[in-house]
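Trainee: One predicted model, sequence on top.
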Amino acid sequence: MGKAMFYHLTRRPLEQALPQLLEASLSRGWKVAVRGPERGRLEWLDEKLWGGRPESFLPHGLSGGPHDAQQPVLLTETADLPNGATCLMAIDGAAVSAEEVNRLERVCLVFNGYEEEAVSVARGQWKTLTGAGCAAEYWSEESGRWEKKAESEGA
């Protein structure tokens, strides 16, 4: 049984915070799917990840290619996980189901703390997932490092 981890971005933008979360997931031996609601945003994120520091290269791909199944990190806007991901990272309010939280090792919901709509969506997702019996944790980087601020044990 997995856990939903909510990451509230208040100090860094997504393109700076996400690589750290991806590296931590890859270090656990997990394949990761990064789900976003819009293809254009994922293409933008793909460019940012390719343009990162050479010493911290993150092997990844944009869904729809011939090698989706082999990608350690796959950026996708669909509900399926063609790379066999055991960790799902949802960005920009992408949908996540309680079934996914319970089936996968980890589901991370990363949201921008300076966008009122993003915070509202994340609150709704927390309520829906914990209401369905999923374990969840809320993490904030407000202090300059990730700190757990809330936890729900689930059913």
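Mentor: Arrived safely. Numbering: from 1, shown residues only.

Trainee: going forward, measure contacts and count neighbours with C-alpha atoms only.
Mentor: Fine.

Trainee: I'd like the next helix or strand past the biggest helix by length in the chain.
Mentor: The residue-count maximum for a helix in the chain (DSSP state H) belongs to helix 116-131. Following helix 116-131 in sequence order, the next helix or strand is strand 136-140 (DSSP states H and E).

Trainee: what comes into contact with that following strand?
Mentor: Contact with strand 136-140 is made by 3-10, 126, 129-130, 146-154, as judged by C-alpha atoms under 8 Å, 6 or more residues apart in numbering.

Trainee: Report the outermost residue of this protein with respect to its centre.
Mentor: Pro66 (23.2 Å; C-alpha atoms, centre = their mean).

Trainee: Confirm that it lies within a helix, as I assumed.
Mentor: No. Applying DSSP: H, G, I helix; E, B strand; the rest coil, one finds Pro66 to be coil, outside a helix.

Trainee: State the distance from it to Leu58.
Mentor: The gap separating Pro66 from Leu58 is 19 Å, by C-alpha to C-alpha, to the nearest Å.

Trainee: OK, contacts around the most centrally placed residue in the chain?
Mentor: The chain has Met89 as the residue nearest its centroid, 1.9 Å off, counting by C-alpha atoms, centre = their mean. Contact analysis of Met89 by C-alpha under 8 Å, 6+ apart lists Val32, Ala33, Val34, Arg35, Val107, Cys108, Leu109, Val110.

Trainee: Mind checking what secondary structure it has?
Mentor: Here Met89 takes the strand state, with states given by three-state DSSP.

Trainee: Next up, a structure to set beside the first:
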Amino acid sequence: MTTEVLFYHLMHQPLEDALPRLLLKCLERDWVVAVQAGNPERRDALNAHLWTFSDESFLPHGTQEDGYPEQQPIYLTAEGDNPNEAQVRFMVDRAQLADLTPYARVVYLFDGNDPEALGEARQTWKAVKAAGHALTYWQQTESGGWEKKA
């Protein structure tokens, strides 16, 4: 199965600003989502942030520690698990996933101001392309929107 893989190049706003907006769009489309952070500490920081990122919006989410992970519309993890049977998986903070095929869409968000993260994103792009997945590259605009570049 071919997975649609999107690369989002953060340039002008941090992950904490961009991720909630992308997750809201997923929920509007009734997509079940998993977000994989690079480590448990970052997962926990995102967990706290998603509760308070906006006074106008709410993102229902949880982690393994919250219980009932299979019922979470957005599941936060630092592992390769998928207990909520997500169709969409976000990869943040240089997290890596060996098998993309269980997902309809995988989204890599990477910090374009971090040379190491940029280099890893390029390597991931090459590997994902070689695996035959459909790739799209989006670059963040100054206003925080996204411009399709490839």
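Mentor: It's in. Every value quoted in this text rests on a predicted model; they were computed, and no experiment measured them.

Trainee: With both chains overlaid, what TM-score comes out?
Mentor: Laid over one another, the chains give 0.93 as their TM-score (TM-score structural alignment, normalised by the length of the second structure), with 148 aligned residues with a C-alpha RMSD of 1.3 Å.

Trainee: Now do the strands in the first structure.
Mentor: Here the first structure has its strands, by DSSP state E, at 4-9, 32-35, 61-62, 73-76, 87-91, 106-112, 136-140, 147-152.

Trainee: Just give the number of residues close to His61 of the second structure.
Mentor: A count of nearby residues for His61 of the second structure, using other C-alpha atoms under 10 Å, gives 19.

Trainee: wait, what's in contact with Ala94 of the first structure?
Mentor: By C-alpha under 8 Å, 6+ apart, Ala94 of the first structure lies in contact with Arg35, Gly36, Pro37.

Trainee: Then Leu49 of the first structure?
Mentor: Residues in contact with Leu49 of the first structure (C-alpha under 8 Å, 6+ apart) are Glu15, Pro19, Phe57, Leu58.

Trainee: Can you tell me which of the residues you listed is closest to Ser25 of the first structure?
Mentor: Comparing the contacts of Leu49 of the first structure against Ser25 of the first structure with C-alpha to C-alpha places Pro19 closest, at 9.8 Å.

Trainee: what's the distance between that closest one and Leu26 of the first structure?
Mentor: Noted for Pro19 of the first structure: a distance of 10 Å to Leu26 of the first structure, by C-alpha to C-alpha.

Trainee: could the contacts of Ala94 of the first structure go into JSON lines alongside neighbour count?
Mentor: Converted to JSON lines, these look like this (neighbours: other C-alpha atoms under 10 Å):
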{"residue": "Arg35", "neighbour count": "26"}
{"residue": "Gly36", "neighbour count": "22"}
{"residue": "Pro37", "neighbour count": "17"}
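
Trainee: Between the residues you listed, which sits nearest Val96 of the first structure?
Mentor: For the contacts of Ala94 of the first structure, the minimum distance to Val96 of the first structure (C-alpha to C-alpha) is 9.1 Å, reached by Arg35.

Trainee: What is the equivalent residue in the second structure for Pro72 of the first structure?
Mentor: Alignment note: Pro72 of the first structure maps to Pro73 in the second structure; criterion TM-score structural alignment.

Trainee: can you pull the contacts of the closest residue in space to its match that isn't next to it in sequence?
Mentor: Sequence neighbours aside, Val32 is the residue nearest to Pro73 of the second structure in space, at 5.0 Å (criterion: C-alpha to C-alpha, 6 or more residues apart in numbering). Residues in contact with Val32 of the second structure (C-alpha under 8 Å, 6+ apart) are Cys26, Gln72, Pro73, Ile74, Asn84, Glu85, Ala86, Gln87, Val88.

Trainee: Equivalent analysis for Ala134 of the second structure, please.
Mentor: Per C-alpha under 8 Å, 6+ apart, neighbours of Ala134 of the second structure: Thr2, Thr3, Glu4, Val5.

Trainee: can you rerun that using 6 Å?
Mentor: When contacts are counted by C-alpha atoms under 6 Å, 6 or more residues apart in numbering, Ala134 of the second structure touches Glu4, Val5.

Trainee: Kindly provide the distance from it to Thr52 of the second structure.
Mentor: For Ala134 of the second structure relative to Thr52 of the second structure (C-alpha to C-alpha), the value is 34 Å.
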